[in-house]
Every structure is written in C-alpha cells, then in structure tokens.
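Trainee: Quick one, fold the following:
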Amino acid sequence: MANHLELLTELQQLDKVPSLERLRAAQKRRTQQLKRWAVYEKEMQNKKRKADKRRGHGNLRENCRRVSFAASIALLEASARNDPDEVRYLLKNNLSPDLCNEDGLTALHQSCIDNYEDMVRILLNHGATVNAQDNELWTPLHAAATCGHTGLVKILIQQ
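Mentor: Predicted coordinates for the structure are as follows:
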C-alpha cells in the first residue's frame, strides 16, 4: 500500500498530465484498492471460519438464533411492503392496527403516504383509527391530501 508521501508525490505529478491520463491513473489506483480489499476480505473470512471451527461452530444452522421484531415494526413493515396477507394475519392475531413507530406514524399513515388503497381499506376494516395523529399531529388524511391521493382522501372522509 502506498504511504502518504508517495500519494502526495503522485498527486503533484498528476497535476501536470492531461485529464485522460489522470482518469486512467485514478482507475488504476481504484482497481488496486479493490484487489487489496478483496484479499483482506478473504483473509478475514478464512480467519472467522477457522475460529468458528475451533469453537465448534462449524455448522451455522445449529447455532442460528431467531430474530424477532416488535409487533409495531412487523405491522408497519408489512403495510409498507403492501403485503395484505401478512397484515391480515397480524391483525387477525389481535395486533392493534393503531401501533405506531417512534414518530407516531401508524400503518394507516404509511399506507396513505404510499397510496395503497387496498391496505387502507384493510386497516380501516380492522378498526384503525382514522384520526390517529403522529408526533406532529398529522392524521392519515393530512398524509393522503399532501401526497395528492384524492381516492384515499375520499375514503378517509367517508370514515
């Protein structure tokens, strides 16, 4: 790897050459960086594998842990993905449709922002509060209107 002084010297020399040559030199330097990084990554992976084998963690499937998320995160994520089956499943299992994130956004807010009409209907049919307010006191109606989703505005007003 080139040290700092070598790079400064190279930079001064590159100031005197045409742009195309500077570009080629930069590409060459970047290629060298990527090669060094690939070698480093491979070494680190090999070290980790060896360490895992020494500790008896050769089979990763046996040592996998399940990751679980808070119910509000699961509902918000499923509604943001516009996954009606998962949202129905979560709501059917007594999950409140009014769960919110740290900003106070509910799944209904997010669905109104993303213009997911079917998701809005599902959430409202499962008792989502149409006038739920986020931390800035915005309701799903504010979100739908600001984003110009007139179909959702009508649905929300009817509710």
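Trainee: only C-alpha atoms for contact and neighbour calcs from this point on.
Mentor: Noted.
Trainee: Point out the other helices and strands that the lengthiest helix in the chain packs with.
Mentor: Longest helix in the chain, counting residues (DSSP state H): helix 19-54. Other elements packing on helix 19-54 under the criterion 3 or more CA pairs under 8 Å, 6 or more residues apart in numbering; DSSP states H and E are absent; no helix or strand qualifies.
Trainee: what's downstream of it, the next helix or strand?
Mentor: Following helix 19-54 in sequence order, the next helix or strand is helix 60-63 (DSSP states H and E).
Trainee: How far does the helix or strand following that following helix sit from its chain's centre?
Mentor: Following the chain from helix 60-63 toward its C-terminal end, the next helix or strand by DSSP H and E is helix 71-80. Relative to its chain's centre, helix 71-80 lies at 13 Å (CA atoms, centre = their mean, to the nearest Å).
Trainee: Can you spell out which helices and strands pack onto helix 71-80?
Mentor: If you count contacts as 3+ CA pairs under 8 Å, 6+ apart, helix 71-80 packs onto helix 84-92, helix 107-114.
Trainee: compare with the first, here's sequence two:
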Amino acid sequence: MEIDQCLLESLPLGQRQRLVKRMRCDQIKAYYEREKALQKQDGYVKKLKHGKKHRVHFNLADMIQDAIICHDDKEVLWLLKDGADPHTHISSGGSLLHLCARYDNVFAAEILIERGVNVNHQDEDFWTSMHVACACDNPDIVLLLLL
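Mentor: All right, here's what the predicted structure looks like:
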C-alpha cells in the first residue's frame, strides 16, 4: 500500500495514525510471509515433537557468576559443593572475588576467601578486588579484604 507523502500529510491526525498503523501491520505480515517462504525453500522448517522439553545447560562457572551477581547465597554454596571451581576467572581476567566486590556480595566473598581464593589476584587492568570494592563504594567488602 503506497500513499503519496503529500496526501498522507493532508489527512487529519486520527486518520493518518490509523492508516500508518495498518500499513505497518501489512509490512510485518509481508515480512513473515517472505521468511516463511524462504525457510520452506531452504528446507529449514522442522516440526518439533510434541511433549519434548528443550533445556539449556550452563557450565558451573557461568552459574556461579550469575549466583554471585544475584546475591543467591544458597546457590553459591550449592555450586561450590557440586564442584564449581572457586578460582574461576571471569571475562575481564578477574576472579569471582572481583564480582563479589563489584556487586557487594559479602557472604559469597567470605566463602571464596575461606576456599583459598587469592585476594591479590589482578584482572587485565591490574586491579585487585580491593580496587574494585573501593571504586564501587562497598566498604563491607573492603573491610573483609583487609582482615
């Protein structure tokens, strides 16, 4: 549906909005039809079996990082008990203790220190957990790292 810009601008606001909304719906419908035809052409459409559950599995390192960020202390304990490595490095080269310092998770930091995590480990910017805790204004972590 092509409409001249001058004609569109001359319409009252309510009519213009309804017309533009209908044009957008037509565009979206045409897009989905093209995608569907393209997938059929490539033989890409696969039917899923009914009742089959799909699950995504994450490794323990990713799960413990998420648990630290979300302050899920029970999950942190469970993952460490289940075999997660407390010495895991994060993407910035830091340790899990760096995450605890950034997100002010004192409980997880205390557990990691008890498990022997190096409090002097530096990330790729040569920052220790103490630097991160100070920069993020987390005095409880600073106190824990000093003791």
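Trainee: one step back: highest mean neighbour count out of the helices and strands packed on helix 71-80 of structure 1?
Mentor: Here the criterion is mean neighbour count by mean count of other CA atoms under 10 Å, and of the helices and strands packed on helix 71-80 of structure 1 the winner is helix 107-114, at a mean of 26.
Trainee: JSON lines for the helices and strands packed on helix 71-80 of structure 1, including distance to residue 136 of structure 1?
Mentor: JSON lines is the format used below for these (distance: least, CA to CA, whole Å):
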{"stretch": "helix 84-92", "distance to residue 136 of structure 1": "25"}
{"stretch": "helix 107-114", "distance to residue 136 of structure 1": "12"}
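Trainee: Out of these, which is closest to residue 5 of structure 1?
Mentor: helix 107-114 (52.2 Å; CA to CA).
Trainee: can you tell me what part of structure 2 that closest one aligns to?
Mentor: Residue correspondence for helix 107-114 of structure 1 in structure 2, counting by TM-score structural alignment: residues 96-103.
Trainee: Please work out how many residues are found near the aligned residue in structure 2 for residue 139 of structure 1.
Mentor: Per TM-score structural alignment, the equivalent position to residue 139 of structure 1 in structure 2 is residue 128. For residue 128 of structure 2, the tally of surrounding residues (other CA atoms under 10 Å) stands at 20.
Trainee: Residue 141 of structure 2 now?
Mentor: Residue 141 of structure 2 is surrounded by 26 other residues when neighbours are defined as other CA under 10 Å.
Trainee: pretty sure it is touching residue 101, no?
Mentor: Yes. Residue 141 of structure 2 lies in contact with residue 101 (CA atoms under 8 Å); the separation is 6.0 Å.
Trainee: Spatially central residue in structure 2, please.
Mentor: What sits nearest the mean C-alpha location of structure 2, by CA atoms, centre = their mean, is residue 66, with 8.8 Å.
Trainee: What's that one aligned with over in structure 1?
Mentor: If you follow residue 66 of structure 2 across to structure 1 using TM-score structural alignment, you land on residue 77.
Trainee: roughly how far apart are its match and residue 107 of structure 1?
Mentor: Separation of residue 77 of structure 1 from residue 107 of structure 1 (CA to CA, to the nearest Å): 8 Å.
Trainee: Just the buried residues of stretch 8-20 of structure 2, please?
Mentor: Counting neighbours by 16 or more other CA atoms under 10 Å, one finds that the buried residues in stretch 8-20 of structure 2 are residue 19.
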